[in-house]
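Visitor: sequence first, then the predicted structure:
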Amino acid sequence: MFCVEQEKLDRYHWLVDELNRHGRLYYVLDAPEIEDDEYDALMREMLQFEKEHPDLIRDDSPSKRVGGAVLEAFEKVAHAKPMLSLEDVFSKEELHDWLQRAAEGVGQPWIPWCCELKIDGLAVSLIFEDGKFVQASTRGDGIVGENVTENLKTVKDLPLRLLGDVPGRLELRGEVYMSKEGFAQLNAAREEAGLPLFANPRNAAAGSLRQLDTAVAAKRNLRLFTYYVQDAESYGLHSQSEVLEWLKVRGLPVQKAWSRAGTEAEVLDFLERWSGERFSLPYATDGAVFKADPTEYWKILGNNVKTPRWAVAYKYPPEERKTKLESIEISLGRTGVLTPVANLTPVLISGTVVKRASLHNDEEIQRKDIRVGDQVWVRKAGEIIPEIVRVDTASRTGTEESFTMPAACPVCGAAVARLPGEVALRCPNRSCPAQLTQGLIHFASRQGMDIRGIGDRLAEQLVQSGLVKSFGDLYALRVEPLVRLDRMGEKSAGKLIQAIAKSKERPLKFLITALGIREVGAGVAAELAKRFSSLDEIAAADEERLAAVEGVGPVIARSIKTFFGEEHNRRLIDGLREAGVSMRSETAPEAPIGPLAGKTFVFTGELSRMSRTQAQELVAQRGGKSVASVSKKTSYVVVGEAPGGKAEKALRLNVPTLNEEEFFAMIDNLSQHMPGGTNDA
């Protein structure tokens, strides 16, 4: 262990505790005390210490939340006690009968109930050892679930260490969910990319939680509520109400929408109150859960095979309204996707007035036989996104008109195209005004070229006035034509031109982000800038070389090649180059040095001597590189216990394989010829 001054070590421990405290204030209590830039400054200081002293990193450090590992598969986890489902009831009469039977089961005319809203998410089991989070698993079949520990670490609501003293093994149950805003943003991005949409927040949360790449899970902004303590009595808890309060005290997230009902009237009041108010919550709910409040009754009532007799779920009926589809228009996104949108006679659904609903693509229109003038039933998918469920064909009069997607872009007139494997139609013209406006906003964003002053309104004016027909035109702007635009004085125009000029020297990673290449966000752009010396080198790289970059892989590599393969995109880049925009990395990528320089390794299965991450580090120390996928150019595939499909692919491609013994023999042999001649394996 490195010798660290006690003052610096104490400061590090304070930083971890303080950042965890502020994270809880922000994500769990919705009561932040400091601004984002203050939080970021503390985080940078902590990360710098951890970079210098990796052996001192605490298990509950906020840095542990950053996803990056690619899992081979989810291991199975047997639950200590089954994770049960809930029996559903669909009317107040059914609910009354169910609650009455439960009361009779404990020999009482009535019992108090804990009322909670039912979150539209995915149930998980959480294990803590002496207050430290150690494991998370899905429900699975109720008996055996899947280990999703690494993905749960990316959920910022989850404390990696509990508040207070909680000795021994603690098992909790909770619900992983996606906020309404997060769900809407995810589906919008998927629709823009031509990918299938998630049907509801629960499916989105489940799909995100089961990502083998934890970096993908981290980007999905999953959230968590906890609601159950296994063997609650051993913690002095004798009611569900006490459990919820105890969880809050320990720093765990608990939904606010719950109450204790001492009478049936209070149960019905809870149902009635939240039937409307639930739509104002930032997360989706599909019902209410009623649990016998005294936990002593749980043991008396017991369980059925798959459901408890002490808890029941009331499902709110889906809210559907009939209205008229007045017209269909085409919306054009930043990447050129043409999306048909239904204009509806305004109708109140789930607490808000709905006037428009996406029809997604022409296949959806044909499948549902949607026509302009139809009477249609509309609801909100997951209580969030308006959708047309079905057509009331019985009310047709014969005046309804079928709709056909346009063959040309309605904005610029370019012939639309459908890329292989995609349902979406796209306008290929990146200089199309509709794309250009949104592209310009993205280009000037803080994660892009950071041109302060270019917002939605100014971007629209720049495009509509003809001042900007491509990103490169920004760098030719002058004060005189700018001051003719609305709300643009001479002083503002001068500042804008200064900001544009300053952006020419932005680091390469920001330029890559600014170009808006499909699937390439800030993280991938940063990795590309590390591995390539210039934008031209990236453009010239083949898919295999691109796919080998951390976080890229074959899908993103194909997207990058497609982008640089399009003539109008090459002209766009030429225009930026002529304007003087820097296209080279700040520092030349370091050439790998060592006996494994130029060699690529893929690891599959588990190693007994060390983790895969540690083995990959041994390869990196010797100049080699570890990648996620197997190709013909892979040097070796290292096969551990319980390997996945990568081992089979290596055999198909005639890629050399090494078992664990052979791999470490290679490392041992190379270590003897490295400077110092030591064996650190």
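Guide: Arrived safely, thanks for sending.

Visitor: alpha carbons only for contacts and neighbour counts from here, please
Guide: Noted.

Visitor: could you point out the longest helix of the protein?
Guide: Criterion DSSP state H: the longest helix present in the chain is helix 6-27.

Visitor: who touches that one?
Guide: With contacts defined as C-alpha atoms under 8 Å, 6 or more residues apart in numbering, helix 6-27 is touched by 31-34, 39, 42-43, 46, 49, 60-62, 156-157, 159, 251.

Visitor: quick one: name whatever helix or strand follows it.
Guide: Proceeding N to C from helix 6-27, the next assigned helix or strand is helix 36-52, under DSSP states H and E.

Visitor: that next one packs against which elements?
Guide: helix 6-27 (3 or more C-alpha pairs under 8 Å, 6 or more residues apart in numbering; DSSP states H and E).

Visitor: just how off-centre is the helix it packs on within its chain?
Guide: Between the centre of helix 6-27 and the centre of its chain there are 25 Å (C-alpha atoms, centre = their mean, to the nearest Å).

Visitor: here's the one I want to compare it with:
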Amino acid sequence: MTAEQAQARIKELTQQINHHNHLYYQEDRTEISDFDFDKLLEELVRLESEFPEYLEADSPSQRVGGTITKEFETALHGSRMLSLGNTYSDEELLAFDERVAKGLEHRNYEYFCEMKFDGVAISLVYENGKLIRAVTRGDGTKGDVVTENIRTIRNIPLHIKGDNIPDFFEVRGEIFLPRKEFDKINAEREAAGDALLANPRNAASGTVKMQDSSIVAKRRLNCYFYQLLGDEIGVDTHEEAIKLIEKWGFNVSQTYSKCDSIKEVLAYIEAWREKRFELPLDTDGVVLKVNNYDQREELGFTAKIPRWAIAYKYKAESAESRLLSITYQVGRTGAITPVANLSPVHLAGTTVKRASLHNANEIERLGLHEGDAVLVEKGGEIIPKITEVVEDSRLDGAKPIQYIDHCPECGTALERKEGEAKHFCPNTKSCPPQVLGKIEHFLHKRAMDIDSLGTERIRTLIDQGYIKDPADLYDLESKADELLGLEMSQDQYQKSDEGILYISLTKALFALTEGLALSAISKFLEQNTAFPLEEVLVRFQDFIRKANKKTAQNVGSIQRLIDSLGQAGFPKIEEFLPVPVVLYQLIGNYVDLEKIAKASLKENTIHRIMLKLNLPISGEIEDRIKKLKANTFQEGVISNMMSGIKSSKTQPFEKVLFGLGIRNVGENTAQILARHFKSLENLKVATTEQLIEVNGVGDTLVTSIFDYFADEENLRMIERLKSHGLNFEVIEDEKELQSNALDGMKILASGKLNNFKRDEIIDFVEANGGQYVKSVSKALSFIIEGEDMGPSKKEKAQKMGVKLISEEEFLKMLGKNTA
């Protein structure tokens, strides 16, 4: 390819990619698949690498990320990012309007209304049309500098082009993760066996603060902008400012409206009360601001909030439902959380079937009885909660809910510490969710870095008795053949508060019918999610008749299921069926319902129940039971697991020490202890005095270390890990020095460097005889000042009298060519 051809193709690719980005972020639609989009981007990156003279600063390729930021600098905001006062009623809004009128002494003013988005506030600073800094809200006065991560968001302009662009200006907006991207990420995490993200707002917040910008780029964050700041902007109203940033290419939500009176504001609020649920992100209200800037100046501020703006919060929607049952979940720290299973109710654009009850105090406060009618609310449109019981609708003879006193996972008696609301399971050694937490910590990329074992696979191995501590992972190498076909259980199983195993309605209907595809059943259930279980099953019979596949047999099978559910009397869990009822319909000729129920109390999968029952089944029944089972371990998965476990044995001692999970020993502390004591044996026998000598070690940490090594089970586990070849002492790495040019110097780099990534500068300093230090102190020889060095760090260095040099000066010290 000639240079002219490359230039033309780069221009063509840039236009295509920008077009598809515009469709996705501004119009919420696509014309090509993610795969095809990525291919266009890969081609652009390749051509720009081959012909760097045609790489433009605002090329789409500059958004793919790759920068690693281990510590975020902080920066002061040019002007405070203010909080707003909140109002929840028309009366309070009218009172606000009266205060505005009184402050201005007339009613010749307008309001500008915008939706209040549930995202992450961001400030972007531009100089000479170039994005130079992105800062989170923080405490309103200062925030974290996240420029590299924000550059990856494809609808944020990196360069502003056009006439009369101010030399310096700031725009503010709300970063969010669109619901469809949030759902897509969670689907991928679920398939990989990883923990699901809680909600879009938290996911966006966590993404913005990720250390690896290339991961941020893959999350497809979006941003709506709502404010323009600067000294010479040339606008007199907020409406003009919004029109101006739209013209400059900033993404502004087209939900705004200028209102001539408070009456029009109230109409705007009412118009969006239901329509907001159609937006691609969560909202919880409306922000209204006096439009004219001079009038804002006249109205001024209180100590905390502006007098010219207020947020109207929509009241959380409430609807009546009925309590079907309570499931008790055990967290990874052993905390017990009760969850109410409810009859379906439509709230905030979604169907709600579950609500958190938090703890025993909440159940007591509500006065919950079995089968109570309850009012359910979605606070902030995110987490459903029960707000009160409708006592007039209480069923005759209903009994008060009795909180469980034994762990539903392991059967251990629960404890509740004085002054704490939560009950806890004290069985830290063998309670499955707590073991899961420890194993996941051990596998973490910052510890043993075994990424081929996701949450679902770990949980399966724990539930089925293969692992109970980290040492058991290394025994799996000799049990690879046993793992083939092992059932993974996270998605499709639930347990009632009595411990009875339940299976997803989708899988149950698939196994109890013939000739109906699993995808067709799933689609049917998605379309009927708002109906209670009994009605869903009746509707499913109609669905079978329309499908016209083995109609009489399948309709009869579902009718037997309906009858059995009514007779058996198991608690109801929406979208799940009791395994004993489902299995009895398949194997009732071999065993009675009571025996199946007893087996399902002890086991966590269909596979394990069938092994326990040990029945002589085959043929069609066996095929139907296979349809009930979850995904299983396959050869490829097992091979990747074994490879990851084997390679983890090369992890250095500091990683192993962190992975052990000693209370209060974080990643940095593990590094310090490993470098100081050189081996686990030395750490184990260290005295209080020897431990206290180490920088950063205090009495609390000393107690944690002594407690850990006083536990015989921990010592036995360590011996087993040693027998598998893990590193329990520091292996001194004899690095070959390139020079002694930096001998005796302590050096820190801050900001973005052009010739080094973060880890590379550390290695380079050490390879030339220097010591790399990670914080500002008087002991530093100098700081290498990169682009966008944090102002607070720079100010601290200057106050301490620490020398600042450029990256170019640093390289010249070592005789390196910077051209």
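Guide: It's in. These numbers were taken from a predicted model, which means no experiment stands behind them.

Visitor: quick check: TM-score for this pair?
Guide: Superposed pair, TM-score by TM-score structural alignment, normalised by the length of structure 1: 0.62. Supporting alignment: 534 aligned residues with a C-alpha RMSD of 5.8 Å.

Visitor: out of the contacts of helix 6-27 of structure 1, what pair is the most spread apart?
Guide: The most widely separated members of the contacts of helix 6-27 of structure 1, counting by C-alpha to C-alpha, are Ala31 and Phe49 (27.8 Å).

Visitor: neighbour count for the two, which is higher?
Guide: Neighbour tally, Ala31 of structure 1 and Phe49, criterion other C-alpha atoms under 10 Å: the higher count belongs to Phe49, 16 against 12.

Visitor: what lines up against the more buried one once you look at structure 2?
Guide: In structure 2, the residue paired with Phe49 of structure 1 according to TM-score structural alignment is Leu47.

Visitor: next: Leu576 of structure 1.
Guide: Taking TM-score structural alignment for the superposition, Leu576 of structure 1 sits opposite a gap in structure 2.

Visitor: neighbours around Leu576 of structure 1, how many?
Guide: Going by other C-alpha under 10 Å, the residues that sit close to Leu576 of structure 1 add up to 20.

Visitor: which SS class is it?
Guide: Using DSSP: H, G, I helix; E, B strand; the rest coil, the three-state assignment for Leu576 of structure 1 comes out as helix.

Visitor: buried subset of the contacts of helix 6-27 of structure 1?
Guide: Listed as buried from those are 43, 46, 49, 60-62, 156-157, 159, 251; burial here means 16 or more other C-alpha atoms under 10 Å.

Visitor: dump these to a markdown table, plus distance to Gln375 of structure 1.
Guide: As requested, these are exported to a markdown table (distance: C-alpha to C-alpha, whole Å):
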| residue | distance to Gln375 of structure 1 |
| --- | --- |
| Met43 | 54 |
| Met46 | 59 |
| Phe49 | 63 |
| Asp60 | 55 |
| Ser61 | 55 |
| Pro62 | 52 |
| Lys156 | 44 |
| Asp157 | 43 |
| Pro159 | 49 |
| Gly251 | 50 |
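
Visitor: in helices, which of those fall?
Guide: Checked against DSSP H, those include these in helices: 43, 46, 49.

Visitor: between those residues, which is nearest Ala615 of structure 1?
Guide: Once C-alpha to C-alpha is applied, the member of those that ends up nearest Ala615 of structure 1 is Phe49, at 24.1 Å.

Visitor: distance of the closest one relative to Asp10 of structure 1?
Guide: According to C-alpha to C-alpha, to the nearest Å, Phe49 of structure 1 and Asp10 of structure 1 sit 11 Å apart.

Visitor: and what of Lys509 of structure 1?
Guide: Distance check for Lys509 of structure 1 against Asp10 of structure 1: by C-alpha to C-alpha, it reads 35 Å.

Visitor: tell me which of those two has more neighbours.
Guide: Taking Lys509 of structure 1 and Asp10 together and counting by other C-alpha under 10 Å, Lys509 has the greater number of neighbours (27 against 11).

Visitor: how distant is the helix or strand that contains the more buried one from the center of its chain?
Guide: Secondary structure here is read from DSSP H and E; on that basis Lys509 of structure 1 sits in helix 508-514. Between the centre of helix 508-514 of structure 1 and the centre of its chain there are 21 Å (C-alpha atoms, centre = their mean).
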